[in-house]
Every structure is written in structure tokens, then in C-alpha cells.
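Trainee: predicted model follows, preceded by the sequence.
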Amino acid sequence: MTQHSTTNYRALQQQLKGLLEGEHDLIAILSNASALINDHLDNVNWVGFYLVKNEELLLGPFQGHPACVHIPLGKGVCGSAVSEGAVQLVDDVNAFPGHIACDPNSQSEIVVPIRRGGSIIGVLDIDAPVTHRFTETDAQGLKDVVTIIEDHLT
């Protein structure tokens, strides 16, 4: 079942810029960003961040049900986003080789790498309870959101 996004990414980006103005603390930025993104996106069941720490991804600020705490780099959708250095847009997580099922209700997922100083320091991870939730429009809009976050990580 295809669910098309009606997210106004321009409005989301403007609100995020205002919300983060003058803020440079990573946890504060990611906490407010996860809440704002969750408020703007329809038909999602988890919005959050994983941060690279000790050669793995460690759970960071999020909105949603409890989640996996540790994800090996290169494993699952989030770990693949880090190892490939690219957005992962997965229409059906059950068809993704090595998918890590933190929430059995999640059916599709998008993951966007976050960089600081040229290195990937984490990912934005969003899950949806339906397949085919995310589009290329979502991918571009969320990449632009991540760029705003990266600009505040000095």
C-alpha cells in the first residue's frame, strides 16, 4: 500500500532553523529535531538518531517506542547508511537483507547519514508502519533537514 507524503519540507526546514538558532549542543539539537520532524511527518512510528560511538551506532534522541540501543556498523538499514555513506530508502524492511527489527510494526524506513568535518557521526532514522511510505521527495527533504542540523554542529 503506497502512502504518499504531504510533508511541507520548506516549512519544516524554516521551523528547524528557527528552533536551532544559536544552539550548538548535539543532544539538544537532535532532541528538538526529532520532536519537530515527528510532528511534521504523517504516518510514521519512529523518528530518531543513532550516533557513531566505539565503532557502532548508539541510540540517541528519538520519538517513538523503545528502540535497539546498539547497531553494528554495516548492519541493518542504519548501519548500511553509514558504511555506504548514502541515504537508504527502503520500501519494505522485511525484504532488506539483514534488517534489524527493533519494532515489528515498522514496515518501511529511511535513513540519512549525518556528517561533521567530512566524517559520518550518526544517522537520522525514520520508520513507518506501512510499506512504500517514503519517496525521493522525502529523501531530498530530509537530506536538507540534515544539512541544517550539520550546520549547527560546529
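Mentor: The structure has been received and is ready for your questions.
Trainee: only C-alpha atoms from now on, for both contacts and neighbour counts.
Mentor: Noted.
Trainee: and stretch 33-52, end to end?
Mentor: Length of stretch 33-52, first residue to last, Cα to Cα, to the nearest Å: 18 Å.
Trainee: may I see the buried residues of the biggest helix by length in the chain?
Mentor: Counting by DSSP state H, the longest helix found in the chain is helix 136-152. By neighbour count on 16 or more other Cα atoms under 10 Å, the buried set for helix 136-152 is Asp138, Ala139, Gly141, Leu142, Lys143, Val145, Val146, Thr147, Ile148, Ile149, Glu150, His152.
Trainee: same deal with stretch 49-60?
Mentor: Buried, per 16+ other Cα under 10 Å, within stretch 49-60: Phe49, Tyr50, Leu51, Val52, Glu56, Leu57, Leu58, Leu59, Gly60.
Trainee: between these, which is nearest Ala35?
Mentor: Nearest to Ala35 among those, counting by Cα to Cα, is Phe49 at 11.2 Å.
Trainee: which secondary structure elements does the one helix or strand that closest one maps to sit against?
Mentor: Per DSSP states H and E: Phe49 is located in strand 46-53. Applying 3 or more Cα pairs under 8 Å, 6 or more residues apart in numbering; DSSP states H and E, one finds that strand 46-53 contacts helix 26-40, strand 56-64, strand 119-128.
Trainee: presented hereafter is structure B, for comparison with structure A:
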Amino acid sequence: MQDIVKAIRSLTEGETDSVALMATVACEVHHAMPQADWTGFYRVVAPELLKIGPYQGGHGCLVIPFSRGVCGACARTGAVQNVPDVDAFPGHIACASSTRSELVLPVFNGAGRLLAVFDIDSDTPAAFSKADEDWLVPLLADVFRHAE
């Protein structure tokens, strides 16, 4: 994954617009992870509310409250959610009925403000590992550190 990390850092260097950063990261990660069937961002647009942002794949849910689903849990807690079986996750929101596993990471700017959550869905059970978290968490922190 070092190649994709290097490419994303190069593509986003100096950019501060969060939507431009999200679009680039979603595209690059989606194409770098063959297990990803949907890759995108849900932006914090109001207290306790996420709305869909840039993504790759089929349609996603338009609005997700912090109180619902895997994305909501990530936004609410600020913690990575790596769910190997979405059917076993209480309150899972099925934006696509084919989704079997999900990795959702919080996206903070350098000031510590939650900008979004980064959601990667797979039609394969247990598609994401701790190793995926280990390269994505620092990448997101670096790319979005100066985001507006």
C-alpha cells in the first residue's frame, strides 16, 4: 500500500478544500483496494448529522444521523469501526443489500474537528484487516490536517 499512500500524498499536497481531498482519496483508495465495492465519505453537515460526500461505486445513503449505523457509530465515538459482518452490527443501515463488511474511519482536521467519516464497504465478509486501518488512519490524518 506504500505506492497508493505516496500517490495520494502527492496528489493532495497543498490542497485544503475538504471536498477536493475527499474526491481524490475516495477515487484512489477505491481503485487500490480490490475488495472495496463502495468507497466514500459522509460529511458532517450539522450537529449529529452526516450527508453523503464524494464516493465511488453505486448509490449511497443520502443522510445518516450519528445515532444510526456503522458510519453513525464512527462519527459518534470518533473511533474506527471495522465490522466483519454487517448483519451482526446492531442498527446497521443497508444502503446496499449486497454489503457484507465495512470499514469506517473518522476524518479529523488538524484542529481536531470531525469533518467526515470515510466508509469502505465490501460484498465480501471480513474484507478488511487491522493492516488496512494501520495505513489508512495516518494517511487520512496527514491528508486532511489542513482541510477547511
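Mentor: Sure thing, it's come through. No experiment lies behind these values; they were computed from the predicted model shown.
Trainee: quick one, which of the helices and strands packed on strand 46-53 of structure 1 is nearest to Val112 of structure 1?
Mentor: Closest among those, once you apply Cα to Cα, is strand 119-128, at 5.1 Å.
Trainee: what's near enough to touch the residue sitting furthest away from the middle of structure 1?
Mentor: Distance to the chain centre peaks in structure 1 at Gly22, reaching 22.5 Å (criterion: Cα atoms, centre = their mean). By Cα atoms under 8 Å, 6 or more residues apart in numbering, Gly22 of structure 1 lies in contact with nothing.
Trainee: what residue of structure 2 matches up with it?
Mentor: The alignment partner of Gly22 of structure 1 in structure 2, by TM-score structural alignment, is Gly14.
Trainee: and the residue nearest the centre of structure 2, how far is that from Cys71 of structure 2?
Mentor: For structure 2, Phe118 is the residue whose C-alpha lies nearest the centre (Cα atoms, centre = their mean; 1.2 Å). Plainly put, Phe118 of structure 2 is 8 Å away from Cys71 of structure 2 if you go by Cα to Cα.
Trainee: common neighbours of these two, please.
Mentor: Tyr42, Val104.
Trainee: need the winner for burial among the helices and strands packed on strand 46-53 of structure 1.
Mentor: strand 119-128 (a mean of 22; mean count of other Cα atoms under 10 Å).
Trainee: ok, back up a step: tell me the residues of structure 2 aligned with the strand holding Phe49 of structure 1.
Mentor: Under TM-score structural alignment, the match for strand 46-53 of structure 1 is residues 38-45.
Trainee: next one: that stretch to chain centre, how far?
Mentor: Remark: stretch 38-45 of structure 2 is offset 6 Å from the chain centroid, using Cα atoms, centre = their mean, to the nearest Å.
Trainee: again, but for stretch 43-52 of structure 1
Mentor: A distance of 5 Å separates the centroid of the chain from that of stretch 43-52 of structure 1, by Cα atoms, centre = their mean.
Trainee: not including adjacent chain positions, what is the nearest residue to the equivalent of Val123 of structure 1 over in structure 2?
Mentor: In structure 2, the residue paired with Val123 of structure 1 according to TM-score structural alignment is Val117. Spatial nearest neighbour of Val117 of structure 2, excluding adjacent residues (Cα to Cα, 6 or more residues apart in numbering): Pro106 at 4.5 Å.
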